[in-house]
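Trainee: Sequence and predicted model, in that order:
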Amino acid sequence: MASRARELLALQPQDGQIWKALSVAQQLLGEDAQPALERAMQLLPGDAELAANLGALLAARGRWREARAAYEQALRLQPRLAGAHNNLGNALLALSLPQEALQAFERALTLQPGLSAALGNRARALLALGRHAEAADAFGQAVMAQPRDAALRLHAATALLAAGQPVQAAAALRGALALAPGHVEAWEQVLRLDAGHVEAACNLSLLRPARGEAVLGAALALAPAPERRAALLANLGGLRLADDRFTDAVAAYRAALAAAPQSPQALSNLAQALKRQGALDEADAVLGRLIEQDPARLSARSDRLLLRTYRGLETAAEAAAFGRAAQAPAVAHAARGPGPLRVGLLSADLRQHPVGRLAQAWLPALAARCELFVYANQRGDDALTRRLRGATRHWLGVTEMDDATLAERIAADGIDILLDLNGHTGGHRLGVLARQPAPRQFSWLGYAGSTGLAGMAGFIGDCWLLPDAAGALFSEPLRRLPHSFTVYAPPADAPAVTALGGQPCFGSFNALHKLGDDVLALWARVLAAAPGSRLLVKAPGLQHEAERAALRARWPGDASALLLEGPASMAGYLAAFGRVDIALDPFPHSGGMTTLDGLWMGVPVLTLPGAAPISRQGLSFLQTLGLADDWVAADGPDFVRRAAARIADRQGLARLRAELRDRMAASPLCDAPRFAADLLSLLQA
């Protein structure tokens, strides 16, 4: 429409109606319509609609004085424009002229008694004038006209409270929150009425985390009943855990559990915080209490399986018990005619997460070779999610679907092969896989252990991740890719590899829960064997002194050799590898994404694999790169000897550092098309 108007103006530049049409089209397109509007007004000086449109444009830009003038011009031309009177009132309110605004709104309502916007605006003007009882009545009329408008109910509560009617104000707030549970101002109003209102304090702490501790602390200071106290403390723990303040979070969750000793949520929360802190034995014990209290709580069984996998413990029997408990009726598979292979991905981690980052490499390559369906069990998108979603035509958010409904949907989509990328990690949908929505189902990538589910076609790894003896750890058949179990997508903005530094420096950028006491003891021996060396530990939590102090207290060597830092942006995190000569791989939970990133940044990793697949990720990567002979240790003493020898060989380290990125880029670790072809061959074998 805009382009057609411009064509006509080239022929008839003095036609005001064409200029008006252009201004309307530009407003619809979000373009700057002011020049066209002003030209149209010059040519059509008696058109009230043009002046009103200009007022709306100026109001949207916050130019209230000019907007007022435009509306007043429109009303001089056409005094019976109810909408223009209402808009003039809004401009007058914005200019702090409530009495004049009230007159404008009342004139609008005289002309059009059912103009609902003017009803609410008249009430706002009365409130601004301090006529609280009249404002409360006026908001009541406006709410009757627009019962789904939460903001009107919130304003009504403000007026009722000012008018000395707290009971009615609370009712209005309940109505507002029923319509808009995320309305911050409504929860603030509730707390003004009742400072100890638990639900309001908890919701406001979630909506405004920066104020959360103060809000929750104020509610706790009023000595609520034990159940209410536990709820407040649980939210306080959640705030602290989200900020990586593990020690403080554990303290809050312990207090919540003291207030409500049988609370399943308090037990679960405490276990999660202890795990993040690295207190894995205690976290295991807390989950044990939860399972003993409620054996049917499958989420607790998954949490403990994940925890025990981290610890390198044998979990096959426990996983099988989970599988028996999770059994559900199988869904019927839809018959479909010939066509391309349909592969489904089920994951909660297709976002800024290690699984999501790895998917940047293989997902587009897989989508190019089959009909790929993604079932994303995550709330909200980030930039990585949007990139991944753009790589496939079929992407469905499934968080709101229960297991039975999602299983029916996958079956109806005619999925031939379903890949589960979660196992027992957070957000999993194993209850869907238990219903067998696809003829063949595999577990891969997100979890290095058995799901325990019957009927799975396999667990996918490679020959280094899954040696022959690993079969005893799984209920699934083991399926081995010919090269690495995954591929890597180098970050597009990764900085260049830097030259080797002067003072020898080891490093670990792994999460604190991987750094058990045995790991720290071995690494302390490494530093003792390499005089003058330091260890840079960069991990979430270490931006806080409490977590740094806790790690120093556990360190069995000279703590002055430790450099402890919190997380950074992706660019800062990658750049920090420039200060590290050799990365030390933790055990039994070895590094994954951090190992790949370090290798890309020219930093070799020294690893100590065990029997469990979770301990063998570094081994897999180093074998794929042809570096295993030098960088895979047989035992603890060998680890110390290799670390000391390698960091002393400064020339050898410098050569490897300079060539490592090119070696990696040319390896199967960065060959996504070949990996996708290998994966599809395995899935169809």
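Mentor: That came through fine.
Trainee: C-alpha from now on. contacts and neighbour counts both.
Mentor: OK.
Trainee: Residue 483 falls within a strand, correct?
Mentor: No. The secondary structure assignment for residue 483 gives coil rather than a strand, going by DSSP: H, G, I helix; E, B strand; the rest coil.
Trainee: these two touch, right, it and residue 622?
Mentor: No. Counting by C-alpha atoms under 8 Å, residue 483 stays clear of residue 622, with 11.3 Å between them.
Trainee: Those two: who's more crowded?
Mentor: Summary of the neighbour comparison: residue 483 and residue 622, criterion other C-alpha atoms under 10 Å, with residue 622 having more neighbours (26 against 21).
Trainee: so which strand or helix has that one?
Mentor: Element membership of residue 622, judged by DSSP states H and E, is helix 617-625.
Trainee: count of neighbours near residue 536?
Mentor: Under the neighbour criterion other C-alpha under 10 Å, residue 536 is assigned a count of 20.
Trainee: no wait, residue 518
Mentor: 12.
Trainee: Can you tell me the element it falls in?
Mentor: Mapping residue 518 onto the secondary structure by DSSP H and E places it in helix 517-529.
Trainee: residues in contact with that helix?
Mentor: The set of residues external to helix 517-529 that reach it, using C-alpha atoms under 8 Å, 6 or more residues apart in numbering, is 533-535, 554-558, 584, 586-587, 636, 639-641, 643-644.
Trainee: what do you get for stretch 211-218?
Mentor: 195, 196, 201, 202, 204, 205, 206, 232, 233, 235, 236, 239.
Trainee: do stretch 478-490 as well
Mentor: Contacts for stretch 478-490 (C-alpha under 8 Å, 6+ apart): 357-358, 360-362, 445, 458-463, 465-466, 471, 596-597, 600, 620-621, 624, 668-672, 675, 678-679, 682.
Trainee: Next step: those residues restricted to helices.
Mentor: Residues of the contacts of stretch 478-490 located in helices (DSSP state H): 357-358, 360-362, 596-597, 600, 620-621, 624, 672, 675, 678-679, 682.
Trainee: Among these, name the buried ones.
Mentor: For those, burial is judged from neighbour counts taken by 16 or more other C-alpha atoms under 10 Å, and it is met by 357-358, 360-362, 596-597, 600, 620-621, 624, 672, 675, 679.
Trainee: Among those, pick out the one closest to residue 6, please.
Mentor: Top of the list for closeness to residue 6, among those and by C-alpha to C-alpha, is residue 360 at 44.2 Å.
Trainee: Touching, the closest one and residue 389? I think so.
Mentor: No. Between residue 360 and residue 389 no contact is recorded; they are 10.3 Å apart, counting by C-alpha under 8 Å.
Trainee: Put this next to the first one:
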Amino acid sequence: MQTLNKQLENAIRNLQDGHFNEAESLLSACLKLDPQNADIHRFLSIAKALQGKNQEALESINASIKINPQNGITHSNKGNILRTLGRHQEAIDCYQLAIKLLPGYAEAFNNIGNLYQEIKQAQESLQYYDQAILIAPGYANAMANKSNALLKLKLYDQALEHIKTALQLSPNEPFLLGNYLHTKMLLCDWEGLDALYSQVIAGMRSGQKTTEPFGLQGICDSEADLAVCAQIFAADHFPAQNPLPAVSRPPSPKIRIGYLCGEFRDQATSILMTGVYESHDQDRFEIYAFDNGWDDGSPLRARITAAFTQMFDITRLTDLQAAQLIQETGIDILVNLNGYFGDGRQGVFAYRPAPVQVNYLGFPGTIGAPYIDYLIADPIVIPSDSQSFYSEKIAYLPHCYQANDFKRIISDSVLTRADFGLPEQGFVYCCFNNNYKITPATFDIWMRILQASPTSVLWLIEDNPTAGNNLQKEAVKRGVDASRILFAKRLPLTEHLARHRLADLFLDTLPYNAHTTASDALWAGLPVLTCKGNSFAGRVAASLLTAINLPEMIASSPAEYEALAIELAHHPEKLQQTRVRLEQHRLTTPLFNTTSFTKDLEAVYEGMMGGAQTNKIKIL
């Protein structure tokens, strides 16, 4: 018995230290000594689950339950395994049984909340988090998980308060500090922002799990820090799995491209990409959609569905099941259109279901994972001396990396400035970027621009009321009347594009530029002024403006950006010349030539297929 106890203690220690394979071996040895020990079976199931051996883990947990069916913790653990296997209702049943056996077991309520978040029912998850917190007021993880649900519901104020509480309870809760930073950015709550950012970066540089990659891009302009962030996050959330066993299939005369995305609907990624889907050469390519989102019934969704050879709904599949489906479909190149943005499925790529796997468009940065082979870019967003900050090989397009759809419709409604509360006279600066992209440094510049042009106003998108109030308060602190900061409510895209024509100049943000929003403005005929940044996300608008041949709208420094914004307001004839050039170039330069762009993209795909065989390092 003493030998068994020592082996069990050693196995549990290995589990705690992350040595899961060693723990599994020790626990298997313990079972030979005591095969009817329910706890050994339970710990063995944990060791297997943590290695991704979920089916084996289920067998072990069932053995534990057979020996001791009254252990509520074991039933909750079984629910976790079933959740990972995509058997959601069975998982809920296990959690409910755990609660029946252990009414005060807060973790079971927390687990149910997590399941509902995973199946995109964030509102439903809240009641379970609340119950977990009611049982265990100091349960930091439940508090943090509830904050994530609130963020998905765009209840940013409430999310911020829950994050604060969770940090007080557990300052080192993984990635929570970065969520706190990003939520403050969403609310334009800049109090203590510099110190918080420094804390996030310092922790991350020391290897701590302080922040996820997407939120950090809104405030960080260091490619080195962004790369470290992605690597830490990928290793924690989406580690490489054992690749799927190779399967033989007859050669196909066409290259099969799989696009995996959670936004095949009326959303920015599809607004940019739909024309590309439609323009693919059907004699050389078959294109397949692997949809992790939903059908919103929009005209754009109808176009998307019609463009693909076939669409697969993977929302109810596990990562492994989705990977197997992709492999069975014979996909040659699998394109990750989400990365760390939106409703992506990064875990599917971890099984390497396709010979070539690509990071493109949705996330402007490195994934930081070994199973993503290429990142599609252009020489402006990733210059040659920046390649070392990206784990992927860089596949360069000859012009702008960002797709655009030349079929986008602009409403012909007659709109006036009065319709949107804008002054009939005076200069209208605008920025329709998400509010989290507005940093104090950018806002300082904007306020000096307004002060230099006394009849001007700044027109921003209305993300949430708190952000609007905070921005107006920040304007007053900088000596600008709050009434000069105006907000645009969200509209259907055709009308949103049309209202751009009421503004005079689009002011870009740093360190995270306008991406789709810059394309919107340029398509609608509104000049965009940008400052070229130090990261992929901060160089996108420069790429767009280069592709439409308006290099004079790219500033090389914040000071030059500020001076040019003032000059254009004071010299309307110069701005009018830019407007004329924009209109002339809109349909004659590469930026909005969807057909030409798609041909370039297809050439890159063909190069990747060759690169997979020849170990080619860069595609130029």
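Mentor: Ah, there it is. Just so you know, these numbers come straight off a predicted model, no measurement behind them.
Trainee: What value does the TM-score take for this pair?
Mentor: Their TM-score after superposition, calculated using TM-score structural alignment, normalised by the length of structure 2, is reported as 0.67; 487 aligned residues with a C-alpha RMSD of 4.3 Å.
Trainee: Following element in sequence after the helix or strand hosting residue 287 of structure 1, please.
Mentor: When secondary structure is defined using DSSP H and E, the element that contains residue 287 of structure 1 is helix 280-293. Per DSSP H and E, helix 280-293 of structure 1 leads on to helix 298-310 as the next helix or strand towards the C-terminus.
Trainee: between that next one and helix 280-293, how many degrees?
Mentor: An angle of 150 degrees separates the directions of helix 298-310 of structure 1 and helix 280-293 when computed by axes from the mean of the first three to the mean of the last three C-alpha atoms, to 10 degrees.
Trainee: So which elements touch helix 298-310 of structure 1?
Mentor: helix 280-293, helix 316-325 (3 or more C-alpha pairs under 8 Å, 6 or more residues apart in numbering; DSSP states H and E).
Trainee: so what secondary structure elements neighbour the longest one?
Mentor: Contacts of helix 280-293 of structure 1 with other secondary structure elements, assessed using 3+ C-alpha pairs under 8 Å, 6+ apart, are made with helix 264-277, helix 298-310.
Trainee: Go again with 6 Å.
Mentor: Packed against helix 280-293 of structure 1, as judged by 3 or more C-alpha pairs under 6 Å, 6 or more residues apart in numbering; DSSP states H and E, are the following elements: helix 264-277.
Trainee: The last one too?
Mentor: Helix 316-325 of structure 1 sits against no helix or strand, with contacts defined as 3+ C-alpha pairs under 6 Å, 6+ apart.
Trainee: if you set the cut-off to 10 Å instead, what comes out?
Mentor: The criterion is 3 or more C-alpha pairs under 10 Å, 6 or more residues apart in numbering; DSSP states H and E, and the helices and strands that helix 316-325 of structure 1 contacts are helix 298-310, helix 430-433.
Trainee: which secondary structure elements does the helix or strand just after that helix contact?
Mentor: Under the assignment DSSP H and E, the closest C-terminal helix or strand after helix 316-325 of structure 1 is strand 342-347. With contacts defined as 3+ C-alpha pairs under 10 Å, 6+ apart, the packing partners of strand 342-347 of structure 1 are helix 354-367, strand 371-376, strand 394-397, strand 417-420, helix 430-433, strand 440-444.
Trainee: ok so, going back, between residue 360 and residue 389 of structure 1, which contacts overlap?
Mentor: With contacts defined as C-alpha atoms under 10 Å, 6 or more residues apart in numbering, the residues adjacent to both residue 360 of structure 1 and residue 389 are residue 350.
Trainee: ok, the residue most central in space within structure 2 to residue 428 of structure 2 distance?
Mentor: The residue lying closest to the centre of structure 2 (C-alpha atoms, centre = their mean) is residue 341, at 1.0 Å. For residue 341 of structure 2, the distance to residue 428 of structure 2 equals 31 Å [C-alpha to C-alpha, to the nearest Å].
Trainee: rewinding a little: out of the ones in helices among the contacts of stretch 478-490 of structure 1, which comes closest to residue 273 of structure 1?
Mentor: The nearest one, if we look at those relative to residue 273 of structure 1 and count by C-alpha to C-alpha, is residue 357, at 24.9 Å.
Trainee: what's the spacing between the equivalent of the closest one over in structure 2 and residue 586 of structure 2?
Mentor: Under the alignment by TM-score structural alignment, residue 357 of structure 1 pairs with residue 271 in structure 2. Between residue 271 of structure 2 and residue 586 of structure 2 the distance, using C-alpha to C-alpha, works out to 17 Å.
Trainee: Residue 185 of structure 2 too?
Mentor: Using C-alpha to C-alpha, residue 185 of structure 2 is found at 33 Å from residue 586 of structure 2.
Trainee: what would the helices and strands packed on helix 298-310 of structure 1 look like in CSV with distance to residue 84 of structure 1 and mean neighbour count?
Mentor: CSV is the format used below for those (distance: least, C-alpha to C-alpha, whole Å; neighbours: other C-alpha atoms under 10 Å):
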stretch, distance to residue 84 of structure 1, mean neighbour count
helix 280-293, 64, 18
helix 316-325, 66, 18
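Trainee: Among these, which comes closest to residue 512 of structure 1?
Mentor: Closest approach to residue 512 of structure 1 among those (C-alpha to C-alpha): helix 280-293, 10.7 Å.
Trainee: Can you give the distance of that closest one from its chain's centre?
Mentor: Shown here is helix 280-293 of structure 1, whose average C-alpha point lies 27 Å from the average C-alpha point of the whole chain (C-alpha atoms, centre = their mean, to the nearest Å).
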